[in-house]
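Visitor: From the sequence below, what's the structure:
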Amino acid sequence: MSATAHVFRLPDLGEGLTEAEIVAWHVAVGDEVGVDQEVVTVETAKAAVDVPCPFAGAVAELHAQPGTVLTVGSPLITISAGDGAGEPGRDAAGEQYRTEERAGSAERPLIGYGAGEAPARRRAGRRRASPTPPPSPPDAPSGSSQTPPNASSGSSQTPPNASSGSSGRAIRVISPLVRALAREWDIDLESVSPGPTGVIRKADLVAARATQPLGASGGDQTQTLGASGEVTETRVPIQGVTRIMVDRLTTSRREIPDATTWVDVDATGLMEVKEALRAARPELGIGVLPLMARIVVAGLHAYPALNASVDLAAGEIVRHGAVHLGFAAQSPRGLVVPVVHEASEMTTAELAAALRELTGKAREGSLTPAQLTGGTFTLNNYGVYGVDGSTPIINHPEAGMLGVGRIVDKPWVHEGQLAVRKVTQLGFTFDHRVCDGGTAGGFLRFVADCVEQPSVLLAEL
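Guide: All right, here's what the predicted structure looks like:
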């Protein structure tokens, strides 16, 4: 039987993405893999995803180490198969792969899945004796998202993807992202109780972290004190989501002639409406963010020039028909901007539900590329960090971002009398190519008026 080598290349990522960074391999040279087995985790500008291989056979070569950025079409992994086994096109699974490779798939984050809805996907293959060692990943600082390839211990007592702790019990961790989070949060995996499947998931880590005393979790440290008391430095590579944000913000500053304007507003009326809604309809969970989202959508309806982007190649300003509202959120991968698609068609209650769902997924690190793509305007509630104001950087290629500072008690002249009111600062950065200062000022004043007198929104409904 002759061996045939099949090179699987980084597939079309969809969503206009053209490159991805290798996060971790789930197989090593010599492992046996099956069709549709997930072999590597890659990180794109939108999300971290697991890539399945359409070939079956033995792993002959891994073409890139963790931390390497590959473009679509670059060699990813070579599979050696006996007598053409596992070749796409020889079976129904291969035909499904080729169909998706040509047409794309709206249901999956990456094109190139092989067997469709397989009942189970093996995450690490069987180790086959091989004189060729797997490539060693580059050294990374503590807390890095890089994870070395899984290696089989050869012991019959420990199942694949499991390690044995000091207590002797098997610790099963499939996802490399879970291992990375455990390192970042300084959580001993042996102390984590797995779910019903016996595999430790992100949710199990979150639950374990919640039981730790305040300050127990560790993380990346950029400075440490040596024994002599001297301060030493460590270097954290710009990669993954950090590299993506660096590129995006640099592009924004380089290409967009932005300007920022701001105003202090009396948010007492807004807070009264929030409390009234909470008392009348507590199940809706309408807080400050959904109310601000409602106001922003109404403002963009009144000033559509700001719901736009600039197409430099065509020499056109594109005014979008619908408002797809992005909002800044923290995730295990860093700052992300989930998008509430068709926000302009939603009620305030529907906005609240959508924001709540996306915020939860951001915290879990489970947002899909589609949920991180297609925004036309961004709302940034940086007041949750305890700051009063900022100068937002536009989320390229959008044309504007509204920032909301913390809402605090301050002395304010109200109806001719000095009083203590709930005050916040609104900061608005806009692309000066899509409008002039009059339009931007009109939008910001509209938002401020709605914050001070929420009944103004009734005219827009």
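
Visitor: rest of the way, CA atoms for contacts and neighbours
Guide: Will do.

Visitor: just checking, E460 touches A298?
Guide: Yes. Contact status for E460 versus A298: in contact at 6.4 Å, counting by Cα atoms under 8 Å.

Visitor: Specify which residue of those two has the higher count of neighbours.
Guide: Per other Cα atoms under 10 Å, whichever of E460 and A298 has more neighbours is A298, with 22 against 12.

Visitor: host element of the more buried one?
Guide: A298 belongs to helix 288-302 when assigned by DSSP states H and E.

Visitor: got the contact list for A343?
Guide: A343 makes contact with V297, A322, V323, H324, L325, L351, according to Cα atoms under 8 Å, 6 or more residues apart in numbering.

Visitor: Give me the subset of those residues that lies in helices.
Guide: V297, L351 (DSSP state H).

Visitor: ok, so of the contacts of A343, who is nearest T391?
Guide: Closest to T391 out of the contacts of A343 is L325 (19.0 Å), distances taken as Cα to Cα.

Visitor: Break down this structure into its helices, ranges please.
Guide: Going by DSSP H, the chain shows helices at 92-103, 176-184, 202-210, 240-255, 268-280, 288-302, 348-364, 437-452.

Visitor: rewinding a little: of all pairs in the contacts of A343, which one spans the longest distance?
Guide: Farthest apart among the contacts of A343 - using Cα to Cα - are A322 and L351, which lie 14.4 Å from each other.

Visitor: Just want to know which of those two has more residues nearby.
Guide: L351 (24 against 18).

Visitor: so who does the nearest residue to that one once chain neighbours are set aside touch?
Guide: The shortest distance from L351 to any non-neighbouring residue, by Cα to Cα, 6 or more residues apart in numbering, is to P290 (5.9 Å). Each residue near P290 by Cα under 8 Å, 6+ apart is listed here: T348, A349, L351, A352, L355.

Visitor: How many residues are close by the second one?
Guide: For A349, the count of nearby residues is 17 (other Cα under 10 Å).

Visitor: Okay, it and A302: tell me how far apart.
Guide: 21 Å (Cα to Cα, to the nearest Å).

Visitor: Hmm, T71 is touching E19, no?
Guide: Yes. Contact criterion Cα under 8 Å: T71 and E19 qualify, at 4.2 Å.

Visitor: more crowded one of the two?
Guide: Remark: of T71 and E19, E19 carries more neighbours, 19 against 16, as counted by other Cα under 10 Å.

Visitor: rewinding a little: including distance to A448, could the contacts of A343 go into a markdown table?
Guide: As requested, those are arranged in a markdown table below (distance: Cα to Cα, whole Å):
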| residue | distance to A448 |
| --- | --- |
| V297 | 13 |
| A322 | 22 |
| V323 | 19 |
| H324 | 21 |
| L325 | 18 |
| L351 | 20 |
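
Visitor: one more, for comparison:
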Amino acid sequence: MSTTVGTRDFLLPDLGEGLSEAEIVEWRVAIGDVVTVDQSVVEVETAKAVVDVPCPYAGRVVALHGAPGEVRPVGQPLITIAPVDGAGGDEPAGHATYREEERAGSGNVLIGYGTGHGGSGRRRRRPRLALAPDAATGSPAAGGPGPASVPGPVATAVPADTSTPTDVTGPAADGRPAASGPRPAVAALVISPIVRRLARERGVDLTAVHGTGPGGVIRRADVEAAVAAPAPRLAAVPAQPAPAAHVGLADGDVVIPLTGIRKAIADKLSRSRREIPEVTIWVDVDATGLLATRAAINAATPDAPVSILALLARICLSGLRRYPQLNAHVDTEGQRIVQSAGVHLGIAAQTDRGLLVPVLRDAQRLTTRELAAELAATTAAARAGTLAPARLTGGTFTLNNYGVFGVDGSTPIINHPEAALLGVGRIVDKPWVVDGQLAVRKVTQLSLTFDHRVCDGGVAGGFLRHVADCVEQPALLVANV
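Guide: Prediction:
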């Protein structure tokens, strides 16, 4: 599907299970750069991670399909590469315009470039940058860019969109007369459907927004600035009733789009709550012995420290070996319960991008020290956003240490489609009865949330009690390791 003879389009690849799109974070290359096979060309953010995407082709970059902040669907062009030995010929139509914008230092790589004099046969198949032209002459609308020979965004017809009438000025895209009433002299320049959609969702009139991109292009940041600005910049679409979702906004309200990681979290947890009949049970435990065990291990080998989380993971693995019913998921379509052969342990990690659950595959094969090392490396990579998407899926049981937030207990939502999640609260000094005497001990609360379809209270209670006993008496682990 190359756009010019000799060029090749690299399509956005499948970045992991269940991912259908990715947002461009930063281009690693620019128009005119020469790239090698497997060179990283762009950093993208999916609903699960930030990843660098390597290009399988070598050659000269002639087109970048998408600007930072734009969402691209899997399977659509990402970058166009031409053979290096063909780079000395005439540039394809629109490259001069494209490079002029690059030299302007906008930092905003446009897509759907082209020129008005290039002829219909030289247009890109999927133009995205849009300026409403005069329907009869094809010339730019009043107030738009000058002749087609002047560098700047290309004037191409705006697709008809009945849900956003303010996106079209002058005659409609299908040739019908425009609706009566006052119209601004300058059409709204939009760079991608995501900007148009964002404006529609926020109730922003694009014709009233000042674009900061090249040639007055409206970018996502401009729409967000319009939302944050006081009236009249933030306005409902003319002649349309305000959507129910927008009713109630007042000055000072902050509107946060439910996209990316937050949308993925919302979708997954909502599905979990809809589908899984979950039950939470809990118990207070004396963790004094567990802390003493950790101190003894680390004193013996200070160069390879073991964390409390690693010991808790080891205890969970022991419990799942005894109660495999919780290391499972429900196959609703097949009407069956599937118990996993290996324990793919998920570790809930709070990051700047939201709550992630990286997975340690076949964790039962790791020693306690290996668990500690893997946990440290995995959570660090999750917070840095460098984990591959595959590392964020496929878990069979999750361990959630919410005690790091200074809270004692929780009734967490199961990480769908898993069947159980163990939560651990903070460890604090509390009065505790030891051998009939009141003493101050290190106490924590353990909570187990489980899918009641995979087991009943006896199994869940047995697992939690086993975990609690191992926390209080770590020597019990020796019999199960």
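
Visitor: I'd like to know how far the nearest residue to G67 of the first structure once chain neighbours are set aside sits from D12 of the first structure.
Guide: Excluding its sequence neighbours, the residue lying closest to G67 of the first structure (Cα to Cα, 6+ apart) is I22, at 5.4 Å. For I22 of the first structure, the distance to D12 of the first structure equals 15 Å [Cα to Cα].

Visitor: Kindly report the same for V265 of the first structure.
Guide: 47 Å.

Visitor: repeat for A308 of the first structure
Guide: 28 Å.

Visitor: do the same with V178 of the first structure
Guide: In terms of Cα to Cα, V178 of the first structure sits 26 Å off from D12 of the first structure.

Visitor: again, but for F446 of the first structure
Guide: For F446 of the first structure, the distance to D12 of the first structure - Cα to Cα - is 43 Å.

Visitor: what do you get for F55 of the first structure?
Guide: 17 Å.

Visitor: More neighbours: those two, which one.
Guide: More neighbours surround F55 than the other of F55 of the first structure and D12, with 29 against 21 (other Cα under 10 Å).

Visitor: Does anything pack onto the lengthiest strand in the first structure? Which helices or strands?
Guide: The strand that spans the most residues within the first structure, counting by DSSP state E, is strand 417-431. Strand 417-431 of the first structure is packed against strand 258-266, helix 268-280, strand 400-404, strand 408-414, helix 437-452, with contacts defined by 3 or more Cα pairs under 8 Å, 6 or more residues apart in numbering; DSSP states H and E.

Visitor: Relative to A208 of the first structure, which of the ones you listed is closest?
Guide: Across those, closest to A208 of the first structure is helix 268-280 (Cα to Cα), at 31.0 Å.

Visitor: buried sites along that closest one?
Guide: T268, G269, L270, M271, V273, K274, E275, L277 (16 or more other Cα atoms under 10 Å).

Visitor: how about JSON lines for those, with distance to I393 of the first structure added?
Guide: Listed next are these as JSON lines, based on distance: Cα to Cα, whole Å:
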{"residue": "T268", "distance to I393 of the first structure": "28"}
{"residue": "G269", "distance to I393 of the first structure": "28"}
{"residue": "L270", "distance to I393 of the first structure": "26"}
{"residue": "M271", "distance to I393 of the first structure": "27"}
{"residue": "V273", "distance to I393 of the first structure": "30"}
{"residue": "K274", "distance to I393 of the first structure": "28"}
{"residue": "E275", "distance to I393 of the first structure": "31"}
{"residue": "L277", "distance to I393 of the first structure": "32"}
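
Visitor: what do we get in the first structure for L477 of the second structure?
Guide: Residue correspondence to the first structure (TM-score structural alignment): L477 of the second structure is matched to L457.

Visitor: what residues are up against that match?
Guide: I295, A298, C450.

Visitor: May I see those residues arranged in TSV, with distance to T429 of the first structure as well?
Guide: Below are the contacts of L457 of the first structure laid out as TSV (distance: Cα to Cα, whole Å):
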residue	distance to T429 of the first structure
I295	17
A298	18
C450	19
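
Visitor: so G395 of the second structure touches G342, yeah?
Guide: No. Counting by Cα under 8 Å, G395 of the second structure does not reach G342; the two are 10.0 Å apart.

Visitor: Give me the spatial nearest neighbour of E17 of the second structure, chain neighbours excluded.
Guide: Per Cα to Cα, 6+ apart, closest to E17 of the second structure is A390, 7.1 Å.

Visitor: same check, this time on E61 of the first structure
Guide: In space, E61 of the first structure is closest to T78, 5.0 Å off (Cα to Cα, 6+ apart).

Visitor: Then R172 of the first structure?
Guide: Using Cα to Cα, 6+ apart, the nearest residue to R172 of the first structure is A162, at 4.1 Å.

Visitor: Run a quick neighbour tally on the one you found.
Guide: 17.

Visitor: Alignment lookup: it to the second structure.
Guide: Aligned partner of A162 of the first structure by TM-score structural alignment: none.

Visitor: now A352 of the first structure
Guide: Looks like A352 of the first structure aligns to A372 there (TM-score structural alignment).

Visitor: In the second structure, which residue range corresponds to stretch 250-269 of the first structure?
Guide: The aligned range for stretch 250-269 of the first structure is 270-289, by TM-score structural alignment.

Visitor: Check stretch 381-397 of the first structure too.
Guide: With TM-score structural alignment as the criterion, stretch 381-397 of the first structure aligns to 401-417.

Visitor: how about the matching stretch: buried residues?
Guide: 401-403, 408-417.

Visitor: ditto for stretch 7-22 of the second structure
Guide: Applying 16+ other Cα under 10 Å to stretch 7-22 of the second structure flags T7, R8, D9, F10, L11, L12, P13, L15, G16, S20, E21, A22 as buried.

Visitor: Pull the contacting residues for the fourth one.
Guide: The contact partners of F10 of the second structure, by Cα under 8 Å, 6+ apart, come to C55, P56, Y57, P77, L78, I79, T80, I81.

Visitor: Find the residues that touch each one of G395 and G342 of the second structure.
Guide: By Cα under 8 Å, 6+ apart, the residues touching both G395 of the second structure and G342 are R361.

Visitor: one step back: who wins for proximity to V339 of the first structure among the helices and strands packed on strand 417-431 of the first structure?
Guide: Nearest of those (Cα to Cα): strand 400-404, 13.3 Å.
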